[in-house]
Structures are given as structure tokens and as C-alpha cells.
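S.K.: Quick one: sequence and predicted model below, then my questions.
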Amino acid sequence: MVSFSETYHEYTWIEETDFYHHYQNEKLPFLYSCNILKFKRNPSLEEFCLAEKKLMDFQKKMQQDFIHFYAAENEPFSKEIEEYLTKENYTIAAEELLVIDPKNFYFSHQNEEISVEIVGDNERLKEYLDFMYQLNLKNGVLYAHKKQDFYVDRFISPKIQQINAYLDGKVVGTANIILSSEYIEIDHFEVEPNFQNKGIGTQIQIFIMALAKDKKVLLVVDKETKASRMYYHQHYQYCGYQLSAFKRFKTATIINIPQNSSSIASTS
């Protein structure tokens, strides 16, 4: 069965101890999901506080205003740590890893007015960038601007393909697919909020399932959300979960609350 360790990550290893891995992305210091400390096992409260202080000192040195932890895969935080996290105003979230054989993908109808294409040239890339810029403005102009270089790097990467969905010539949905020898991973799955419930997310997934052929398709989604219920309805299978704890320790102009990137297409 696939595990979270097999999903795509855009960070590099900083440090390893007997109970955690520390990861960082110097090019993307503003992205919470790329700058994390991941526990290898459930720590004691004393160990957690030690890791917390070390991570906070590191983040402040790097001029980052947040700390972001992940529990060991398929393990809850202990009751003692959960109480501490609540007292210290952490946001606790849960993600699920789902997988599907493309031939098992279920949908009840198609919207043939929607066309889906790989972003394969500069014109399509500009359309993709413009769409993502508008979506990211909810997190501030600076954040939206910084994410543009991130998307261009993904366009260049041989491991990643970007997808645009069109309705009447307008981009109304996007996704990234990450290619490996065994899997295709769906990431940054977005549908224009004003075009929800029009089958856009379904058409994007139909397109991806055709590309996958004999490879399994996987994604990470926020647990017990409208999006996760949709994926189960489409016959995705549960592979595991992981908990995270997040806190910002000073006010900043960039807001990027941790949220899995597959969740926005929840009403497609």
C-alpha cells in the first residue's frame, strides 16, 4: 500500500534526530507545506517541546514567522501533546492519502462543454499563471506574486505537468500531475469558485485517468471534508492519514493557512 513518503515533496533535508526529520525549502520560505518538522514516532511532551524550541529558533533565524509539525504517519498526537497544542493555540489538521485504479473511477455524467489540455506552451502557461494569480490574491498580493515563480519552476520540471480546463475559452480549473514510475499524483487541484458544480473537477479527473493508463492515481486531501467525501464517492481508496500542527508566532501580511491542495475542487 502506498504511503505519504511516496508522495511528492518540495523540500530538502536539514537535520535528522532519533525522533524527527527537519525539512526546509530555501527558495520557498513563505510556503508552510515546504518548511516542516516531521516526527518519526510519537514524541513525549518533553521531546516535543525540545523540537518546538529548536524549530522556532531556526524559523526566526530564517525570518519565517511560523512553525509547522507533522505527526508520524497513521499515529495520533498523544493526549498530553494534544492538550499542549490546544493550550498554545496551534491549529491541528488531518490529511488523508487516497489512491484509485483509473479503471475504477466513477462519474455519473460528463460536461462536454469543458475541454482539458496539458499546459504545453507559453500561451497556455500564461493562462495558467493568470488563473492561479487571481486565486492566490485571497492570500495577499505579495503571496500571489511569489507563487508565480513556483509555478514556472513546475512548468519546467520534467516530473510535473500542469493542466488547464476551459469553458467558453476561459480557464475555469487547473491541476498539476506529478509523474513517477508507479503513480500519477494529483496536486494543486483548483476550480474557479464561481464555476463550481459544473463538472469541471470531474472532467479534469477523467482527463488524468486517461493519461494514467495502468498507473495508480493518488492524492492527499483534508480529512472529513466535502472534497474527501466526493473522492470516496468516485471510488478512491483510503491508504492512511497524518496529523499536523501549525502556528504563526507573529503577525504578517502573508496568509497561507495549511490546506490540502486537492480540496478546492470539492464541488466539481
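M.R.: Received the coordinates, thanks. Numbers count the residues shown, from 1 in each chain.

S.K.: From here on, just use CA atoms for contacts and neighbour counts.
M.R.: Noted.

S.K.: Can you give me the neighbour number for the closest residue to Gln234 other than its chain neighbours?
M.R.: Distance criterion C-alpha to C-alpha, 6 or more residues apart in numbering; nearest residue to Gln234, sequence neighbours excluded, is Tyr106 at 4.5 Å. Neighbour count for Tyr106, taken as other C-alpha atoms under 10 Å: 15.

S.K.: So Tyr106 versus Tyr232, what's the distance?
M.R.: To Tyr232, Tyr106 is 10 Å away according to C-alpha to C-alpha, to the nearest Å.

S.K.: same check, this time on Lys138
M.R.: 29 Å.

S.K.: can you check His9 too?
M.R.: Using C-alpha to C-alpha, His9 is found at 24 Å from Tyr232.

S.K.: that's a strand at the residue nearest to Gln234, yeah?
M.R.: No: secondary structure of Tyr106 (DSSP: H, G, I helix; E, B strand; the rest coil): coil, not part of a strand.

S.K.: need the contact list for it.
M.R.: Tyr106 makes contact with 233-235, according to C-alpha atoms under 8 Å, 6 or more residues apart in numbering.

S.K.: Now whatever helix or strand Gln242 lives in: buried residues?
M.R.: According to DSSP states H and E, Gln242 maps onto strand 237-248. For strand 237-248, burial by neighbour count (16 or more other C-alpha atoms under 10 Å) applies to 238-248.

S.K.: circling back: could you turn the buried ones of the contacts of Tyr106 into a ChimeraX selection?
M.R.: Selection command for ChimeraX covering only the buried members of the contacts of Tyr106, criterion 16+ other C-alpha under 10 Å:
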select :234,235
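
S.K.: So which of the contacts of Tyr106 sit within helices?
M.R.: Secondary structure from DSSP state H places His233 of the contacts of Tyr106 in helices.

S.K.: want to compare, so here's the second one:
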Amino acid sequence: MLTFNETKRDAEHYLENARLTHYHTPSQLIKYYANYYEYKVMPTVEQFKEDIAAQQNFHLERGQQHLLFLFPENMELSDQLLALSRDYGFTLNKMELYKADTSQLTASCNPRVQIVEVLERGKAFNDFLVVCRESEIEYGEEFVELKRTTHTRDLMDPSVIQLIAYMDGEPAGKLEAILNKQTVELDDFYVRKVFQGRGIGSQLQHFVWERAGQRSVILIADGDDTARDMYQKQGYRKISERYELLKTE
């Protein structure tokens, strides 16, 4: 059974006990999913209060302005935990893990679209960064620069696929995928707004599906994201979910 444990974790292990794991990544302080608590078991209300205080103090000492808690898979938060999270100003998110049914995967073919795998620095990588910037700028320039660093790092990682899609020669979309022994995870998937609805996303995915071979193709979708409906139509099915609480200053 595939779980969230099979998905990408770009975070450094800092501390672990019987209840939770604390991830802290000094080189990526502003990235939420590099600095957080992940629970092994559901906390009590009192434990969660203590964890909020501990993470808040830890982050404040390092100039960080967020709190993030990931809860055990396929477990609901109690009414008491939900009430406490609202009192503290957290936003509740449900993340869903999908697996592709490769026997049903389909993709349109637009002859105006070209998919290029980025293998080295040069025009394709620069175009890839242009599309990345459009998808990342809502989080600020500092985040864009951090992601530029990690994209450059990943360029040298054979387990990471970076794809750029062109439409009529213009950079139109991008996708990153992580190759593991049993899975291929779709990650950082984006089509520029002006090019949406033209089959670019499905052609990017089809490139990865062909590369996957016998490996399972998986992805994480936000439970409130309309893109999840597209994934379901393409042949993905939900296999797990988890709740997360995020607070930003």
C-alpha cells in the first residue's frame, strides 16, 4: 500500500520522538515544507498546545514566520483540535495522494506542443526557470530565488526529471518528477494561464507515464484544488489523505 512516506520530502531531519518528527532545514528557512512537525500519532489538545508553543519559539529564534503541522494519514481531527486550531488562527488543508491507473491513462496530442527534457544549463533550463517563476512569484521574490537554487541543484540529480513544454516555440508549462524504485511522483506541475486548456498538461504527464515503466505514478493534490477533478478524469484514484494545519504571520 502506497502512502505519503513514498512521496518527496525535501527537508532535513532535526529531532524525533515517539509522537512526532521535527523537520528543520537551515538552508530553506522560508519554505514551509522544509520546516514542520509531522505527527506519528494524533496529539491530545494539551500536547498540541505545547507543540504550538515549542515550534513557535523555535521558529521565532530563527526568524521564521510560519507554523506547520502534518497529521497522521487517514485520521480525522477531533472537534476539540479543530476548535483550538481556529482559536490560534490556523488554516486547515486536506492533502490527497493519488495513484494513476496506467491502463486508463490518456493524453491528447497537440502538434503545436513540444516537450523537452532539461538536461543541462542553457536555453531550455532558462525557459524552465521563467515558467517556474510565474508559478512561484505569489510567495515573493525570496521564495523564487530559493526555488531557483533548488531547481539548479535538481538539474544535477538523476532521480529528478525536469520538463519544459513549448507551444509554437513559447515556454508554456513545466513539470518535475521524482524517480524512485517503486514510484514516479509528479511534482511542481504548472501550465501558464495563457496556455491552459490546450492539452499541454496531459502531454507533460504522458512523457512521465512513458518513462515510468512498471513503476506506479503518484501525485499529491490539494483537496480544495479544482485540478483534482482533472486528475480523476485522467485515470488517477485517491489512495490516501491527510490533514495539515498552517499558520503564517
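M.R.: The structure has been received and is ready for your questions. What you see is a predicted model; the values in this text were computed from it and never measured.

S.K.: since we're on Met1 of the first structure, how many residues are nearby?
M.R.: By other C-alpha under 10 Å, neighbour count at Met1 of the first structure equals 6.

S.K.: Secondary structure element holding Val116 of the second structure?
M.R.: Using DSSP H and E, Val116 of the second structure sits in strand 113-117.

S.K.: That strand vs the first structure, mean deviation?
M.R.: Its aligned residues in the first structure lie a mean 0.9 Å from strand 113-117 of the second structure after superposition (mean C-alpha distance after the TM-score superposition for the first structure).

S.K.: Would you confirm that Leu15 of the second structure contacts Thr25?
M.R.: No: between Leu15 of the second structure and Thr25 there is no contact under C-alpha atoms under 8 Å: 11.7 Å.

S.K.: who's more crowded, the two?
M.R.: Thr25 (18 against 11).

S.K.: surely the more buried one meets Ala11?
M.R.: Yes: assessed by C-alpha under 8 Å, Thr25 of the second structure is found in contact with Ala11 at 5.7 Å.

S.K.: list residues touching both of those two?
M.R.: Common neighbours of Thr25 of the second structure and Ala11 (C-alpha under 8 Å, 6+ apart) are 34-35.

S.K.: Packing partners of the host helix or strand of Lys147 of the first structure?
M.R.: Element membership for Lys147 of the first structure (DSSP H and E) is helix 141-156. If you count contacts as 3 or more C-alpha pairs under 8 Å, 6 or more residues apart in numbering; DSSP states H and E, helix 141-156 of the first structure packs onto helix 122-136, strand 160-167.

S.K.: What are the contacting residues of the longest one?
M.R.: Residues external to helix 122-136 of the first structure that are found in contact with it (C-alpha under 8 Å, 6+ apart): 119, 143-145, 147-148, 151, 155, 164, 171-172, 174, 192.

S.K.: Is there a quick ChimeraX command that grabs whichever of those residues are buried?
M.R.: Burial among the contacts of helix 122-136 of the first structure is assessed by 16+ other C-alpha under 10 Å; the matching ChimeraX selection reads:
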select :119,143,144,147,148,151,155,164,171,172,174,192
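
S.K.: Just name the closest of the contacts of helix 122-136 of the first structure to Leu218 of the first structure, please.
M.R.: Thr174 (16.5 Å; C-alpha to C-alpha).

S.K.: close enough to count as contact, that closest one and Gln162?
M.R.: Yes: when contacts are counted by C-alpha under 8 Å, Thr174 of the first structure is listed as touching Gln162 (7.3 Å).

S.K.: For the second structure, which segments count as strands?
M.R.: 13-16, 20-23, 36-39, 66-70, 91-100, 113-117, 160-167, 170-179, 183-191, 216-222, 236-248 (DSSP state E).

S.K.: Nearest to Lys49 of the second structure, out of these?
M.R.: Minimum separation from Lys49 of the second structure across the strands of the second structure (C-alpha to C-alpha) falls at strand 66-70, 11.9 Å.

S.K.: Centre of the chain to the lengthiest helix in the second structure, how far?
M.R.: With DSSP H setting the assignment, residue counts place helix 45-61 as the longest helix in the second structure. With C-alpha atoms, centre = their mean, to the nearest Å as the basis, helix 45-61 of the second structure stands 24 Å off its chain's centre.

S.K.: Tell me how many other residues surround Lys61 of the first structure.
M.R.: Neighbour tally, Lys61 of the first structure, other C-alpha under 10 Å: 10.

S.K.: Apologies, that question was intended for Leu167 of the first structure.
M.R.: For Leu167 of the first structure, the neighbour count with other C-alpha under 10 Å is 17.

S.K.: Could you do Thr12 of the first structure as well?
M.R.: Neighbour tally, Thr12 of the first structure, other C-alpha under 10 Å: 13.

S.K.: show me the contacts for the spatially most central residue of the second structure.
M.R.: Nearest to the mean C-alpha position of the second structure, by C-alpha atoms, centre = their mean, lies Asp187 at 5.7 Å. For Asp187 of the second structure, the contacting residues are 175-178, 219-220, by C-alpha under 8 Å, 6+ apart.

S.K.: In a markdown table: those residues, plus distance to Leu60 of the second structure and neighbour count.
M.R.: As requested, those are exported to a markdown table (distance: C-alpha to C-alpha, whole Å; neighbours: other C-alpha atoms under 10 Å):
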| residue | distance to Leu60 of the second structure | neighbour count |
| --- | --- | --- |
| Leu175 | 34 | 24 |
| Glu176 | 32 | 23 |
| Ala177 | 33 | 22 |
| Ile178 | 32 | 21 |
| Leu219 | 32 | 23 |
| Ile220 | 29 | 20 |
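
S.K.: Out of those residues, which comes closest to Glu50 of the second structure?
M.R.: For the contacts of Asp187 of the second structure, the residue nearest Glu50 of the second structure by C-alpha to C-alpha is Ile220; the value is 29.2 Å.

S.K.: just to revisit the earlier point, His9 and Tyr232 of the first structure - which one has more neighbours?
M.R.: Comparing His9 of the first structure with Tyr232 by other C-alpha under 10 Å, the one with more neighbours is Tyr232, at 15 against 12.

S.K.: would you turn the contacts of Tyr106 of the first structure into JSON lines with distance to Tyr84 of the first structure?
M.R.: Formatted as JSON lines, those follow (distance: C-alpha to C-alpha, whole Å):
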{"residue": "His233", "distance to Tyr84 of the first structure": "36"}
{"residue": "Gln234", "distance to Tyr84 of the first structure": "38"}
{"residue": "His235", "distance to Tyr84 of the first structure": "37"}
